[in-house]
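S.K.: Only the shape, not the letters, is given here:
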């Protein structure tokens, strides 16, 4: 068994405008589950509405999906979603 560190991790940024949810869902459905990479989805979202982005993306992939916060240590095979008001 190989142990990987964050030094071995590739971080992949995915950007989208407010209308890009469908494209993001299609993309995450094709992501492999065994690559030493973390994915960070940055999408323009309204700061005035609760976002369901994390839940909607999680339905499309076998990867773990979560919200990235200040201080998050990225892990392989996780899709991180930026929260509203993050940009």
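M.R.: Ah, there it is. Since we're looking at a predicted model, the values are computed, not measured.

S.K.: Going by C-alpha atoms from here, please, whenever you check contacts or count neighbours.
M.R.: OK.

S.K.: now whichever strand or helix holds residue 79, how far from the centre of its chain.
M.R.: For residue 79, the host element (DSSP states H and E) is strand 78-81. Strand 78-81 has its C-alpha centroid displaced from the chain centroid by 2 Å (Cα atoms, centre = their mean, to the nearest Å).

S.K.: Name the residues that touch that strand?
M.R.: By Cα atoms under 8 Å, 6 or more residues apart in numbering, the list of residues contacting strand 78-81 from outside reads 37-42, 53-54, 63-68.

S.K.: Just the buried residues of the residues you listed.
M.R.: Buried members of the contacts of strand 78-81, scored by 16 or more other Cα atoms under 10 Å, are 37, 38, 39, 40, 41, 42, 53, 54, 63, 65, 66, 68.

S.K.: try this one side by side with the last:
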């Protein structure tokens, strides 16, 4: 049996979790290989924190929550404007 793959593209680091978490979780529970592809690094989300620091902060929740479920995480790391 071939394993199904699902690629989810999002422009910002938390868009997958906010917009599609339930669907992606259900697909993963059914054995689907989830591949997250995030375009930006989240560095432009606030003017209160240095861009590199906020980008690192925004990567952490995804690594913790989805990597443990077997998802593949891909970051294009484009700077936000």
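M.R.: Noted; the coordinates are in hand. Given the structure is predicted, the values throughout are model-derived calculations rather than measurements.

S.K.: TM-score of the superposition?
M.R.: Counting by TM-score structural alignment, normalised by the length of the second structure, the TM-score of this superposition works out to 0.51. Behind it: 62 aligned residues with a Cα RMSD of 3.0 Å.

S.K.: before we move on, the earlier item: in the second structure, what stretch matches the strand holding residue 79 of the first structure?
M.R.: Here strand 78-81 of the first structure aligns to the second structure at residues 70-73, judged by TM-score structural alignment.

S.K.: residues in contact with the nearest residue to residue 20 of the first structure once chain neighbours are set aside?
M.R.: With Cα to Cα, 6 or more residues apart in numbering as the measure, residue 43 is the residue that lies nearest to residue 20 of the first structure, at 7.6 Å, once sequence neighbours are left out. Residue 43 of the first structure makes contacts with 15, 16, 17, 18, 20, 82, as judged by Cα under 8 Å, 6+ apart.

S.K.: go again using 6 Å as the cut-off
M.R.: Residue 43 of the first structure makes contacts with 15, 16, 17, as judged by Cα atoms under 6 Å, 6 or more residues apart in numbering.

S.K.: any idea which of those residues is the one closest to residue 25 of the first structure?
M.R.: Distance to residue 25 of the first structure across these (Cα to Cα) is lowest for residue 16, with 11.5 Å.

S.K.: Just the ones in strands from the buried ones among the contacts of strand 78-81 of the first structure, please.
M.R.: Within these, residues falling in strands by DSSP state E are 37, 38, 39, 40, 41, 42, 65, 66.

S.K.: What's the second one aligned with over in the second structure?
M.R.: The criterion is TM-score structural alignment: under it, residue 38 of the first structure has residue 33 as its aligned partner in the second structure.

S.K.: For residue 71 of the second structure, see how far away the nearest residue to its match once chain neighbours are set aside is.
M.R.: What sits nearest to residue 33 of the second structure in space, not counting adjacent residues and going by Cα to Cα, 6+ apart, is residue 5, at 4.6 Å. For residue 5 of the second structure, the distance to residue 71 of the second structure under the criterion Cα to Cα, to the nearest Å works out to 10 Å.
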